[in-house]
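Engineer: return atomic coordinates for the entry below.
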Amino acid sequence: MKIIVTGSEGFIGKALCRELRNRGVDVVGIDRVCGTEAADIWHILAGGGIDAVIHLAAQTSVFNDDREQILNDNILTFISVADACTAYGVRLVYASSSTANPCNTTSMYGISKHFDEQYASIYCKNAIGVRLHNVYGPNPRKGTLLNILMNSEEVTLYNGGLNTRCFTYIDDAVEGLICAIVCKEKLINVVNPQVCTVKEFAEEVSKHNGVKLKCVGEKREFDNPYQDVNVTLFCPLLNYTPFSKGITKVFDYAEESEER
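Structural biologist: From the prediction side, this is the model:
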């Protein structure tokens, strides 16, 4: 197979491209940091020979208040990618988010992902959306909870650390995206069914690096105390990694990298 991956240099994109290549797939990576934009797929698809597009490129933070940036990168670019796949009859797999579930939407980011799901359902019949839930793993993105926990001496946990999440390990997210290529659904969940609090997750990290945790009652704007999982959506039956095991993998990887 030959597959285009947008956002190929991102946290999930790198892991996905590596796994696809390990499986013998010819991967065409597109990423802004390499000087290519997701909208460039029009030119690539015009040449033929592409079996699928996996669209990951996007602004990814619920705390990003640059609405114009999110409009451009998450909505207008998505429309261009979806229209290109429709025009050339190419399968589209796109990354959605737990925040696209209306009861979880607290920000422009969530709004953009919900829009993408609605647009694809009407205008891109050969598309499947993958709702990813709190993906973490080695070399976490800057600004994410795990990155902060791994690079700070003390971390403040808001709402008493009681916000609940379904932390999904990167390998499981990658496997779910690959499964979606041949899935007949229009929208699926890829989510670790193990629900835990942010405090429980942080305490597990602290066991490895001793980071100090400070719980405060204050709640942050755009933060959601509880993320609902739409159980009516199909969820691939993967061997989802418990968060304690996933965190151990993260630190094992970090130690191996230092040794190399």
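Engineer: when you work out contacts or count neighbours from here on, use the C-alpha atoms and nothing else.
Structural biologist: Fine.
Engineer: doesn't T156 lie inside a strand?
Structural biologist: Yes: checked against DSSP: H, G, I helix; E, B strand; the rest coil, T156 lies within a strand.
Engineer: count of neighbours near the residue nearest to it when sequence neighbours are not counted?
Structural biologist: Spatial nearest neighbour of T156, excluding adjacent residues (CA to CA, 6 or more residues apart in numbering): K214 at 4.6 Å. K214 has 13 neighbours, counted by other CA atoms under 10 Å.
Engineer: thought E153 was touching K214, still the case?
Structural biologist: No: look at K214 against E153 with CA atoms under 8 Å: they stay out of range, at 10.8 Å.
Engineer: and the gap between the residue nearest to T156 and V33?
Structural biologist: According to CA to CA, to the nearest Å, K214 stands 36 Å off from V33.
Engineer: how about V25?
Structural biologist: Per CA to CA, V25 is found 22 Å from V33.
Engineer: please list the residues outside the host helix or strand of F251 that contact it.
Structural biologist: Using DSSP states H and E, F251 falls within helix 243-259. Helix 243-259 has contacts (CA atoms under 8 Å, 6 or more residues apart in numbering) with G137, P138, N139, F167, T168, Y169, Q194, F201, E204, V205, H208.
Engineer: for the comparison step, fold the sequence that follows:
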Amino acid sequence: MTILVTGAAGFIGAYVCRELRRRGEAFVGLDNFNDYYDPRLKRDRGAALCADADIRALDLTDRDGLAALFDETAPDRVIHLAAQAGVRYSLQNPHAYVDSNLVGFVNLLELCRHRGVAHLAYASSSSVYGDSAKPPFSEDQRIDRPRSLYAATKAANELMAHTYAHLYGLRATGLRFFTVYGPWGRPDMAPLLFSRAVLSGRPIDVFNHGKMRRDFTFIDDIVAGVLGALDHPPQDDPPHRVFNLGNHTPVELERFIAVIEEAAGKKAEKVYKPMQPGDMVETMADTARAQAAFGFEPATSIETGLPQVVAWCRDYFGDNA
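Structural biologist: Presented below is the predicted three-dimensional model:
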């Protein structure tokens, strides 16, 4: 009984692999180690969180390579976390999102279908709510007005998974992540960007003039949600469900920065700017469905989580983070 974890060297993927190892689960990972951000961070992350794990260098668009991996390992469950991430980068390099998030996802769905995978748990995003969003975001709200190509590909993933559940009975669970942060996080996201800048005395760009609220969700809470969902495959007809995984507690951007300042022992030099294309003003997860289905109870506040990020940045990047 083997679990396949895609994006295993990524932020969420590496922590999921660590928890699977703690649970005594057999798993194999794959990652393409692309250069969207420094691949060295991905390798260091894997070594720190899940040393000696079996993680193969493989791209989701490599249909033959992916098929060979399925034939070799015969996974009974798949945790699909690999994707081209980032809202703003999708404005610069749209083809990367089509290749990884659409073509790659179809390749994975086809193999799950033909190789008899019992359950596919895959990453979606709070970005899918787009212009239809009304906080708190519930899974029953519309997702047909995305604000970025990244969001559009994630909404498409949900539709595609639903189709495979309807046509072929593939059990699939979509997980809408809300701004995940923690040590070893992605360097393109605000928690690390701001922490590193404050530590080194560089200015930070504060978009929409600070008038933003985010549902920041600590990595440990997200991992608990991923594995909780994996352990409870859908019994619906068709067997496809979607869950919000968020903290249900949106934080003002200015408060978020203040907590980083407190942890760093330094004041931030803030440069206020207009709203960025593709961004959302506020995110807030309604997590009642996940709580009812598998007891999802996020418990980590930014006052607890952000100091861990700042400490990790200081340790990993040094004083001039």
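Engineer: quick one: buried residues of the helix holding F251 of the first structure?
Structural biologist: Within helix 243-259 of the first structure, the residues that count as buried by 16 or more other CA atoms under 10 Å are F243, G246, I247, T248, K249, V250, F251.
Engineer: the fifth one maps to what in the second structure?
Structural biologist: When the structures are aligned by TM-score structural alignment, the residue of the second structure matched to K249 of the first structure is Q308.
Engineer: can you give me the strands in the stretch 101-250 of the second structure?
Structural biologist: Using DSSP state E, counting those that start in this stretch, the strands found in the stretch 101-250 of the second structure span residues 119-125, 172-177, 180-181, 203-206, 213-214, 217-218, 240-245.
Engineer: redo these as CSV? Include distance to G278 of the second structure.
Structural biologist: Formatted as CSV, the strands of the stretch 101-250 of the second structure follow (distance: least, CA to CA, whole Å):
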stretch, distance to G278 of the second structure
strand 119-125, 14
strand 172-177, 17
strand 180-181, 18
strand 203-206, 15
strand 213-214, 15
strand 217-218, 20
strand 240-245, 20
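Engineer: in CSV: those, plus mean neighbour count and distance to A292 of the second structure.
Structural biologist: Below are the strands of the stretch 101-250 of the second structure laid out as CSV (neighbours: other CA atoms under 10 Å; distance: least, CA to CA, whole Å):
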stretch, mean neighbour count, distance to A292 of the second structure
strand 119-125, 25, 18
strand 172-177, 26, 15
strand 180-181, 23, 21
strand 203-206, 18, 37
strand 213-214, 20, 23
strand 217-218, 26, 19
strand 240-245, 26, 11
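Engineer: tell me the buried residues within the contacts of helix 243-259 of the first structure.
Structural biologist: Among the contacts of helix 243-259 of the first structure, those classed as buried by 16+ other CA under 10 Å are G137, P138, F167, T168, Y169, F201, E204, V205.
Engineer: residue in the second structure matching the second one?
Structural biologist: This points to P138 of the first structure. In the second structure, P138 of the first structure lines up with P183, judged by TM-score structural alignment.
Engineer: returning to that earlier point: the strands of the stretch 101-250 of the second structure: which one's closest to T287 of the second structure?
Structural biologist: strand 240-245 (5.6 Å; CA to CA).
Engineer: what's in contact with the closest one?
Structural biologist: With contact meaning CA under 8 Å, 6+ apart, strand 240-245 of the second structure is reached by 126, 138-139, 158, 161-162, 165, 170-178, 222, 225, 234, 285-287, 289-290.
Engineer: no further questions, thank you.
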